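>>> Have a look at this prediction, sequence included:
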Amino acid sequence: MLNDDELLRYSRQLLLPRFDVEGQLALKQARVLVVGCGGLGCPAALYLGAAGVGNLVLADDDRVELANLQRQVAFDQSAIDRPKAEALADRVRAINPEISVTAHAGRLEGDALAAIVSDVDLVLDCTDNFNTRFALNRACVAARVPLVSGAAIRGEGQVSVYDSRDEVSPCYHCLYPEQGNEDLTCSEAGVIGPLVGMIGATQAMEAIKVLSGKGRPLVGRLLILDAWQMEWREMKLARDPGCPVCG
């Protein structure tokens, strides 16, 4: 159940008729993995922690740099050269001491990735490279764990939810084949700061919907943002029957 401090802390969410105590308890009992503690992972983890997700696992093998501070809003000057996962975990704990936050400062891959994905209820892909995204997708499909995927570069971003528990849901591989994709990072192409906040916050909202069973998640839909024009577009996604991962 919720204690008195939690009833007060989450009171604005508990007032929502479609959310109520049932939705809050679902968040409290959930275990969520956030892979990538940068521009997307910072707002996503902060919002999920503040919202009361009971167990957060934050994974990133990178360290905070001065150039990160323009958009990675969980960090300040004193965090420079700290492991991002640990610095972000400390920030989330400072916001909400009611929850459990675990930092994983190494690279997740192979059996370690499969094991941690199979031990959570939801994964957020907040990374910036295709190899990790494909590996996360394969692990989530194998473990039948929903994946909330976000990406942002320059002034453009996108979000979708891939839920292998749903028979009609595509996976990430249905949309992007592993061959022919070239990584283009923010350090090479640039990115406007508020964009990653918008996409990361959208990922957090989608995660809350999936975990609580409230609302309509972006399953089978890709939401695309042009921040310079402030235009959102939606594309319908279908499962590829020939997909080597989920087909």
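Looks like it came in fine.

>>> Every contact and neighbour count from this point should use C-alpha atoms.
OK.

>>> The top helix by length along the chain packs against which elements?
In the chain, with assignment by DSSP state H, the single longest helix is helix 193-212. Helix 193-212 sits against helix 20-28, helix 41-51, strand 122-125, strand 147-153, strand 156-162, with contacts defined as 3 or more C-alpha pairs under 8 Å, 6 or more residues apart in numbering; DSSP states H and E.

>>> who touches the closest residue in space to residue 156 that isn't next to it in sequence in this structure?
What sits nearest to residue 156 in space, not counting adjacent residues and going by C-alpha to C-alpha, 6 or more residues apart in numbering, is residue 226, at 4.8 Å. Contacts of residue 226 were listed using C-alpha atoms under 8 Å, 6 or more residues apart in numbering, and they are 155-157, 232.

>>> Roughly how far does the most centrally placed residue in the chain sit from residue 22?
For the chain, the residue nearest the mean C-alpha position is residue 124 (2.8 Å; C-alpha atoms, centre = their mean). According to C-alpha to C-alpha, to the nearest Å, residue 124 and residue 22 sit 22 Å apart.

>>> Put this next to the previous one:
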Amino acid sequence: MNDEALLRYSRQIMLDAIDIEGQERLLESHALIVGAGGLGSPVALYLAAAGVGRLTLADADEVELSNLQRQIAHTQSDLGRNKAESAGEAAVALNPGCRVRTLTTHLEGERLDTVVAECDLVLDCTDRFSSRYAINRACQLAGKPLISGAAIRFSGQLAVFDPRDPNNPCYACLYPPGDAGANDDELRCAENGVVAPLVGLIGSFQALEAVKLLSGAGQVHRGLSTFDGLHGEWRHFRVRRDPACPVCSGR
């Protein structure tokens, strides 16, 4: 790191859990963010600001007026633009040293597998069960940690799935495919609403877990945490790996 980088990241380098070695690991890391909306906005901005060296942002949607209530990487002037490109531009404006690649088509199949295999970890910032299952499968196949977030109405969820740990469950262990409601793509902000700061809170926690994983700081989140925004309460649940899981049982 040069003097400018040392000054930029000085507040993190001061932390014993990160120090210079951890900051250098961040600068050498590559994170994939799938979804550049409510959750992906704070994730992209905070990871760029924290010094993650490479970000790949994937989103096929365009910025709409109703997005601006909560998707803070986009502004009024971005209406009609692709979300990945808009969020990528915002991340680079915050930290020009961050290398950002944008993918403006829906990731699926072999393309999803290839992109996941290229990164160090994945942050699922999507709002569809079908996308979450596909991302989980790709992460299990490539052996990449997955940081999953969800937010709707006043309720949020956070979970980290790391296939490098033989005892760690995957997303399909938590929400088995075929369970009631598990394939209901109508449980989305567009149909049910969401309070603006909630996505920022959950996205910020996703970014925090990514910084910890990439830098080697602290202990990674385990299990499932849910947040009740109306009452300001967190609850934590242990999630056991399902030996019959159709996705990770053969790991």
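Noted; the coordinates are in hand. Owing to the predicted nature of the structure, the values given are computational and were not obtained by experimental measurement.

>>> Secondary structure class of residue 219 of structure 2, three-state.
Of the three states, residue 219 of structure 2 takes coil under DSSP: H, G, I helix; E, B strand; the rest coil.

>>> Map it across to structure 1 for me.
Structural alignment (TM-score structural alignment) places residue 219 of structure 2 against residue 216 in structure 1.

>>> hang on, that match packs against residue 208?
No. Look at residue 216 of structure 1 against residue 208 with C-alpha atoms under 8 Å: they stay out of range, at 10.7 Å.

>>> Between the two, tell me which one has more neighbours.
residue 208 (25 against 9; other C-alpha atoms under 10 Å).

>>> residue contacts, the more buried one?
27, 48.

>>> just to revisit the earlier point, isn't the residue nearest to the centre of structure 1 right up against residue 203?
Yes. Under the criterion of C-alpha under 8 Å, residue 124 of structure 1 makes contact with residue 203 at 7.3 Å.

>>> follow-up on the earlier one: might you calculate how far whatever helix or strand comes next after the longest helix of structure 1 sits from the centre of the chain?
Counting by DSSP states H and E, the next helix or strand C-terminal to helix 193-212 of structure 1 is strand 221-226. With C-alpha atoms, centre = their mean, to the nearest Å as the basis, strand 221-226 of structure 1 stands 15 Å off its chain's centre.

>>> same question, stretch 34-49 of structure 1
So, by C-alpha atoms, centre = their mean, the centroid of stretch 34-49 of structure 1 is 6 Å from its chain's centroid.

>>> quick one: buried residues of it?
Neighbour counts over stretch 34-49 of structure 1 (16 or more other C-alpha atoms under 10 Å) mark 34-49 as buried.

>>> got a list of contacts for stretch 65-72 of structure 1?
With C-alpha under 8 Å, 6+ apart, stretch 65-72 of structure 1 has contacts from 38-40, 42-43, 75-77, 80-81, 192-194, 196-197.

>>> Look at it and report the distance between its end residues.
Its first and final residues considered, stretch 65-72 of structure 1 spans 10 Å by C-alpha to C-alpha.

>>> Would you pull up how far it lies from the middle of the chain?
19 Å.

>>> Repeat that for stretch 202-220 of structure 2.
10 Å.

>>> Now do the buried residues in that stretch.
Neighbour count says stretch 202-220 of structure 2 has 202-217, 220 buried, by 16+ other C-alpha under 10 Å.

>>> looking at this, residue 39 of structure 1 is in a strand?
No. Per three-state DSSP, residue 39 of structure 1 lies outside any strand segment and is coil.

>>> Relative to residue 196 of structure 1, how far out is the closest residue to it other than its chain neighbours?
Closest residue to residue 39 of structure 1 in three dimensions, ignoring its sequence neighbours and counting by C-alpha to C-alpha, 6+ apart: residue 72, at 4.5 Å. Residue 72 of structure 1 is 8 Å from residue 196 of structure 1, where distance means C-alpha to C-alpha.

>>> With that, I have no additional questions.
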